[in-house]
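Asks: Sequence and predicted structure below; questions after.
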Amino acid sequence: MPLEALAISRLDALTHAKEPINQAELEQRLTALYLDYQNPDNLTHNTETSEQIVKILQASWQQNPHNCAYLGMFNGKPIACVGCFDDGVNEQRRLQYLSVHPANRGRGIEQKFVKQVVMVERKKGIHQFMPAETTIHQILQQYELG
């Protein structure tokens, strides 16, 4: 099964999937994805813990119905995640908190996943993307997706 970008705005979003993941399990998997998250723009250290990042995503979903997180699903399991935020600028989204499971890094998953997220958002009418991290910015430039 190929990599699939799936938008979620609730942690119980996958309870009815082909291979269901309950809310507690999804929260645990997201937290694990962000355990060694390194924001390349903060060279000294990451100021947010994995639990804080998951809470930031959850809070954003409550603040704005257009905010979501995209999960990179492979064989029914989340192996990547990125937040997609509506900052109030028409037809624009901010992409932040890109993380890929350590076993899948360096295999082009980041690029493929961000490309899929952009394509899904474009189908919704979003045409501009603000990268909040250097890695996302580089991917958007490389594929002329910004």
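Replies: Ah, there it is.
Asks: going forward, measure contacts between C-alpha atoms and count neighbours the same way
Replies: Noted.
Asks: SS state for the most far-flung residue of the chain relative to its centre?
Replies: Of all residues in the chain, T44 has its C-alpha farthest from the mean position, at 22.9 Å, by C-alpha atoms, centre = their mean. Secondary structure, DSSP: H, G, I helix; E, B strand; the rest coil: T44 is coil.
Asks: how far away is it from A5?
Replies: Note on T44: its distance to A5, by C-alpha to C-alpha, to the nearest Å, is 31 Å.
Asks: can you check I136 too?
Replies: The gap separating I136 from A5 is 15 Å, by C-alpha to C-alpha.
Asks: Also F129?
Replies: 16 Å.
Asks: what about the two, which has more around it?
Replies: Neighbour count, other C-alpha atoms under 10 Å: between F129 and A5, A5 has more, with 25 against 22.
Asks: does the closest residue to the more buried one other than its chain neighbours count as helix, strand or coil?
Replies: Computed as C-alpha to C-alpha, 6 or more residues apart in numbering, the closest residue to A5 that is not its neighbour in sequence is G72, at 4.7 Å. What three-state DSSP gives for G72 is strand.
Asks: Surely G72 touches C81?
Replies: Yes: taking C-alpha atoms under 8 Å as the definition, G72 is a contact partner of C81 at 5.9 Å.
Asks: that older thread, T47 versus the residue nearest to A5, what's the distance?
Replies: Relative to T47, G72 is positioned 24 Å away (C-alpha to C-alpha).
Asks: Below is an additional structure, to be compared with the one above:
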Amino acid sequence: MPLEAIAINDFNTQLMREFSYQGEFKARIHALYQDMALYQDVNNRLNKTADEVMAILSEIFANQQGSLYVGMFNDKPICAIACFIDKNSQGKCLEYLAMHAQNQNRGIEPQFIRQVVKAESAIGVHKLTSRNSDIQKLLEAVEN
């Protein structure tokens, strides 16, 4: 089964067919963000812990200001990125890219970002930016 980027607006979304315990999907997303250091800018005030990112995502969901794209592969979340309304532009902002440790630097990041860009374009969003230099480089590579 190929990688598939799916937008969610709630951690109770049933993307996994089989669960071992209640709340497993949210726990797996949290675990992705515990390994997120690779995608944080050096000396960047935007760097967050997994708990902080989960709180930000919950707030985004509650205020209906964006979504979380989850990269699913073999019925498991292997990557995620927040996509929310950018108050400074007419588009959306991508932040908090997380990739399962075993999939980092394997070429999945550009494929995932490409799917997110395509999905956002399909709903009329044509401007995606990021304050994170690694994510911005991925966006620029996808656009070219």
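Replies: Yes, it's here. It should be emphasised that the depicted structure is a prediction, and the values quoted were computed from it without experimental measurement.
Asks: Which neighbouring elements make contact with the top helix by length along the second structure?
Replies: If you go by DSSP state H, the second structure has its longest helix at helix 108-122. In terms of contacts (3 or more C-alpha pairs under 8 Å, 6 or more residues apart in numbering; DSSP states H and E), helix 108-122 of the second structure is packed against strand 4-8, helix 133-143.
Asks: Is it possible to get these out as CSV so that each row also shows distance to R114 of the second structure?
Replies: CSV is the format used below for these (distance: least, C-alpha to C-alpha, whole Å):
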stretch, distance to R114 of the second structure
strand 4-8, 9
helix 133-143, 6
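Asks: So which of those is the most surrounded?
Replies: With neighbours defined as mean count of other C-alpha atoms under 10 Å, those peak in mean count at strand 4-8, which reaches a mean of 20.
Asks: Quick check: next helix or strand after that one?
Replies: Scanning forward in sequence from strand 4-8 of the second structure by DSSP states H and E, the next helix or strand is helix 24-34.
Asks: picking up where we left off before, of all the helices and strands packed on helix 108-122 of the second structure, which lies closest to H100 of the second structure?
Replies: strand 4-8 (14.3 Å; C-alpha to C-alpha).
Asks: who touches the closest one?
Replies: S67, L68, Y69, V70, G71, M72, F73, F112, Q115, V116 (C-alpha atoms under 8 Å, 6 or more residues apart in numbering).
Asks: who touches the last one in this structure?
Replies: What it means is V116 of the second structure. A5, Y69.
Asks: Mind doing that once more with 7 Å?
Replies: For V116 of the second structure, the contact set (C-alpha atoms under 7 Å, 6 or more residues apart in numbering) comprises A5.
Asks: do you know how far it is from M16 of the second structure?
Replies: 19 Å.
Asks: The residue positioned nearest the centre of the first structure: what's it in contact with?
Replies: With distances taken as C-alpha atoms, centre = their mean, the residue of the first structure nearest its centroid is V82 (1.3 Å). Neighbouring residues of V82 of the first structure by C-alpha under 7 Å, 6+ apart: A69, Y70, L71, L95, Q96, Y97, L98, S99.
Asks: So what does it match up with in the second structure?
Replies: Superposed on the second structure with TM-score structural alignment, V82 of the first structure falls opposite I81.
Asks: The closest residue to its match other than its chain neighbours - how many residues pack around it?
Replies: What sits nearest to I81 of the second structure in space, not counting adjacent residues and going by C-alpha to C-alpha, 6+ apart, is L97, at 4.4 Å. L97 of the second structure: 25 surrounding residues under other C-alpha under 10 Å.
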